[in-house]
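Visitor: With the input below, show me the fold.
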Amino acid sequence: MKDSMSLKDMESYRGRLEVPDDFDSFWSKEIKKIEAKPFKLIKRNFGDNIKNVVFYDLFFKGTDNGIVHAKCIFPAHEKNIPVVFYFHGYMGQALDWVDFMQYAAIGVGVVAMDVRGQQGQSVDNGTYAGNTVLGHIIRGAVDGPDHLFYKNVYLDVYTLIETVADMSRVDKEHLYSWGGSQGGALSLIAAALNPRIKKCATQYPFLSDFKHVLEMGDRGLPYDELFRYFKFYDPFHKTEDKLMRTLSYIDVKNFAHRIKCPVLMFTGLEDDTCFPATQFAIFNRIESPKKHMLLPEYGHEAMFYYVDSAAFNWLFDTKFPENPPDTSSNALE
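Guide: Take a look at the predicted model:
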């Protein structure tokens, strides 16, 4: 099912609910609670044939006693390395090591975090009242914004950036974020919570405009948990206003005004998972330099090298071709 809103309306749409009055103070207080934490770097050896790249497992303690893991891939024997923080999609984990070696080829490091409680090595040790049967959006919501699962994940993102920025080999003035779906949301959160991020690229970001999602109806994963909450816990929606307010503290559109760096966003107009309107609600609230690249025939799916190369070129000011080579008969003459 396509989004109910026309493209013309989406171009000025800012979402269904406004930012809570205490939103910024809430997040400022949460960030101030974070103390410098020890971290562990464990070097990985993938054989003697790989000489120009070094690999590390990074572990640190996150909020609520979580253990956060990230893969670190750096060009060997280099200092002042720019770093891109890569974030993965919902229920997944960081890509394989080899998928990030392209960055090392141009002298850029990659740090890819596993979201706690999903498929990677990060561990969520939090305890939550209410529904923990399916999904992470509403986990902890019955106890208010202080107890939200994603609050901890967002703070993990902030802490990760601080931890990596302090590494001696890293150029802390050239830090970037990039990801799709849940990863697209976390890329934006990275820029919103930590001003060290100098560029942010995001592909069909998740976790935005929950009220619009509710109005569109259940389309299955990954928002199914929102509808299951009402179906099994509150079928008459007596707590809807309270729940929507609680979730507003992790609604990505509400972080947009905090972003100070340039943003590049990719949206497929056929997306029936993260509805285009929910993505426009983020984009239209961003006050920093921004560019929105629309793909009319694409949904929530792989966008092949068109998007990957466009993001790569934009983040690192490279000029790799974004279109396939001309293989027409004239081109071969």
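
Visitor: from here on, contacts and neighbour counts on C-alpha atoms
Guide: Fine.

Visitor: Give me the buried stretch members for stretch 29-40, please.
Guide: By neighbour count with 16 or more other Cα atoms under 10 Å, stretch 29-40 contains the buried residues Ile31.

Visitor: Share the number of residues neighbouring Phe280, please.
Guide: By the criterion of other Cα atoms under 10 Å, Phe280 has 27 neighbours.

Visitor: Can you name the residues that contact it?
Guide: 10-14 (Cα atoms under 8 Å, 6 or more residues apart in numbering).

Visitor: how near is it to Ser177?
Guide: Distance, Phe280 to Ser177, by Cα to Cα, to the nearest Å: 19 Å.

Visitor: still on that earlier bit, buried ones only from the contacts of Phe280, please, as a ChimeraX command.
Guide: Buried members of these, defined by 16+ other Cα under 10 Å, are picked up in ChimeraX with:
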select :10,13,14
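
Visitor: Cross the contacts of Phe280 against helices and list the overlap.
Guide: Taking DSSP state H, the ones among these that sit in helices are Met10.

Visitor: Redo the contacts of Phe280 as CSV? Include distance to Gly140.
Guide: Listed next are the contacts of Phe280 as CSV, based on distance: Cα to Cα, whole Å:
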residue, distance to Gly140
Met10, 31
Glu11, 33
Ser12, 33
Tyr13, 29
Arg14, 26
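
Visitor: same for whichever strand or helix holds Ile73, what does it pack against?
Guide: Ile73 belongs to strand 67-75 when assigned by DSSP states H and E. If you count contacts as 3 or more Cα pairs under 8 Å, 6 or more residues apart in numbering; DSSP states H and E, strand 67-75 packs onto strand 53-61, helix 101-104, strand 109-113.

Visitor: One more, so I can put them side by side:
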Amino acid sequence: MKTRFCLVLLLFALAAAALRAGEFSFSCRTDKSPLEYALGEKMTFTLRLLEDGEPLPGKKLVWTRTGDDGRKESGEASSDSPLVIETSIDRPGFVRIKVDPFDADGKPLMRGRDKFGFDGGAGAAVGQIGGGEIPEDFDAFWAAQKAELAKIPLKVLEMKEVDSGDPAVKCYDLKIACAGGMPVSGYLCMPKNAEPKSLKAELLFRGYAVVGASRPVKQGKERIAFQINAHGIENGRPESYYNELKNGKLRAYGFRDDENRERETTYFRGMVLRLLRALEYLKSLPEWDGKTLAVSGGSQGGFQALAAAALDPDVTQCFAGIPWLCDLSGITRGRLRGWRPNYAPGLDYIDSAFFGTRIKCPVTIEAGLGDYVCPPSGVAALYNGISAPKKIVWKQGRTHAYSPRNAETFVQEAE
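Guide: Reported below is the predicted structural model:
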């Protein structure tokens, strides 16, 4: 019996090892913090291709160096030894290093269904990276938008209780009247039988997508948690409903050049009006403690969180993960583009970096040195422009969709 038991344990161990086998990763080290290089100073990147944490020889490594200075370099090497890349940049900004590994047959290494590779970098004079010129009437424009919103009474259009899956949490599918042509639409969760003025409140946002809100049950166990969808559309509908919108009315929303020429017609204006109305609604709830009002989101949700903190002085905490729409005019000054709309003057009024300059509450940001949906230079411009207490956590090798398990992190913070 004991022998059989040991054999079973051995088989489980072998099966577990087989499942772990073949996990590719890159180690990347710079000769100093990737945030602390001076202009023109040599940067040295040392990279190693790993499989299950051990060096993986016999692969071809194809690398490219691009950057906010417009320079491009490339080369090839073998994974038999560490790959060392030396470069520099002579203007405030970031260098991007990409490495793609290939096997002996020229096939790329894969991580699941995706090509595997490294994407990261380093910056010079990072503290000097700034955004573009904020429009002189930026504050006046948003004051006028708030005035338009105030003309629409704060009114619940629909409030339908839905199953939270937790007997201690109540949840509602909620729609609220709003300016801009679409209502606020989301899920509101909070503890059952909460006393008046007993709960903190949090407004949550999602990334770029044509989807409904998710039910924030976990957050709703201890606070008022309201997650809204970006568009004011229905929540909890079949996938076909969202696909129809994605391929029709909301196709490439936010990317239409004709809309972005004017501040009044950019799609993001309505998005901001809806988050302002959602905050207004949260503050009207009797259970809110009248003190703590947090906003949080990632990517597009990070943009929304920053806009909320900038435009509502009652917001007390802001978390923006890999925030989108930072320094949108940066591409006109030679910075790496990222995934974002073409620059147009109307976008100056919804730039996350510009919103950052208006925030008064503490802000926490997460960013990737390999995220070229939301390029590091734009996120640095956001961080540098914030005068409130702030913290940013950078991760080497983090892209927009992938965060390495054991990557180095680098923290900047200021009171």
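
Visitor: returning to what we had before: looking at the contacts of Phe280 of the first structure, which one is closest to Arg196 of the first structure?
Guide: Arg196 of the first structure has its nearest neighbour among these in Arg14, at 26.0 Å by Cα to Cα.

Visitor: thought that closest one was touching Ala281?
Guide: Yes. The pair Arg14 of the first structure and Ala281 qualifies as a contact (Cα atoms under 8 Å) at a distance of 4.1 Å.

Visitor: which stretches of the stretch 1-150 of the first structure form helices?
Guide: In the stretch 1-150 of the first structure, the helices defined using DSSP state H, counting those that start in this stretch lie at 7-10, 23-33, 101-104, 149-165.

Visitor: Please identify the buried residues of the third one?
Guide: To tie it back to what came earlier, the one meant is helix 101-104 of the first structure. Of all the residues in helix 101-104 of the first structure, those buried under the rule 16+ other Cα under 10 Å are 101, 103-104.

Visitor: cool, and stretch 235-247 of the second structure?
Guide: 235-236, 242, 246.

Visitor: cool, stretch 180-199 of the second structure as well?
Guide: Using 16+ other Cα under 10 Å as the test for burial, stretch 180-199 of the second structure gives 180, 182-191, 194, 198-199.

Visitor: Map the contacts of Phe280 of the first structure onto the second structure and name those still in contact.
Guide: Compared against the second structure with both residues aligned by TM-score structural alignment, their matches' Cα atoms under 8 Å, the contacts of Phe280 of the first structure retain 10-11, 13-14.

Visitor: Could you find the closest non-adjacent residue to the corresponding residue of the first structure for Cys374 of the second structure?
Guide: Correspondence of Cys374 of the second structure to the first structure, assessed by TM-score structural alignment: Cys274. Spatial nearest neighbour of Cys274 of the first structure, excluding adjacent residues (Cα to Cα, 6 or more residues apart in numbering): Phe206 at 5.7 Å.

Visitor: Quick check: closest non-adjacent residue to Val252 of the first structure.
Guide: Ser208 (5.0 Å).

Visitor: State the number of residues packed around that neighbour.
Guide: If you count neighbours by other Cα under 10 Å, Ser208 of the first structure ends up with 26.

Visitor: quick one: secondary structure of it?
Guide: Secondary structure state of Ser208 of the first structure, per DSSP: H, G, I helix; E, B strand; the rest coil, is coil.

Visitor: Now check the second structure for the residue matching it.
Guide: Matched by TM-score structural alignment, Ser208 of the first structure corresponds to Cys326 in the second structure.

Visitor: Hmm, that match is touching Val379, no?
Guide: Yes. Cys326 of the second structure is within contact range of Val379, at 6.0 Å (criterion: Cα under 8 Å).

Visitor: which residues are common contacts for the two?
Guide: Common neighbours of Cys326 of the second structure and Val379 (Cα under 8 Å, 6+ apart) are Ala353.

Visitor: how far away is the alignment partner in the second structure of Phe87 of the first structure from Leu273 of the second structure?
Guide: Using TM-score structural alignment, the equivalent of Phe87 of the first structure in the second structure is Phe205. According to Cα to Cα, Phe205 of the second structure and Leu273 of the second structure sit 14 Å apart.

Visitor: Kindly report the same for Gly93 of the second structure.
Guide: Gly93 of the second structure is 33 Å from Leu273 of the second structure, where distance means Cα to Cα.

Visitor: Equivalent analysis for Pro389 of the second structure, please.
Guide: Look at Pro389 of the second structure and Leu273 of the second structure: by Cα to Cα, they are 26 Å apart.

Visitor: Mind listing what's buried along stretch 315-331 of the second structure?
Guide: 315-330.

Visitor: Stretch 164-183 of the first structure now?
Guide: Buried, per 16+ other Cα under 10 Å, within stretch 164-183 of the first structure: 164-165, 169-172, 174-183.

Visitor: Once you drop chain neighbours, what's closest to the counterpart of Lys71 of the first structure in the second structure?
Guide: Counting by TM-score structural alignment, Lys71 of the first structure lines up with Tyr187 in the second structure. Distance criterion Cα to Cα, 6+ apart; nearest residue to Tyr187 of the second structure, sequence neighbours excluded, is Asp173 at 4.7 Å.

Visitor: how about the counterpart of the one you found in the first structure, what does it touch?
Guide: Matched across to the first structure, Asp173 of the second structure falls on Asp57, judged by TM-score structural alignment. Contact analysis of Asp57 of the first structure by Cα under 8 Å, 6+ apart lists 40-44, 69-72.

Visitor: Of those, which are still contacts in the second structure?
Guide: Retained in the second structure: 41-44, 69-72, out of the contacts of Asp57 of the first structure (criterion both residues aligned by TM-score structural alignment, their matches' Cα under 8 Å).

Visitor: tell me which of those is nearest to Arg139 of the first structure?
Guide: Arg139 of the first structure lies nearest to His69 out of those, by Cα to Cα, at 20.9 Å.
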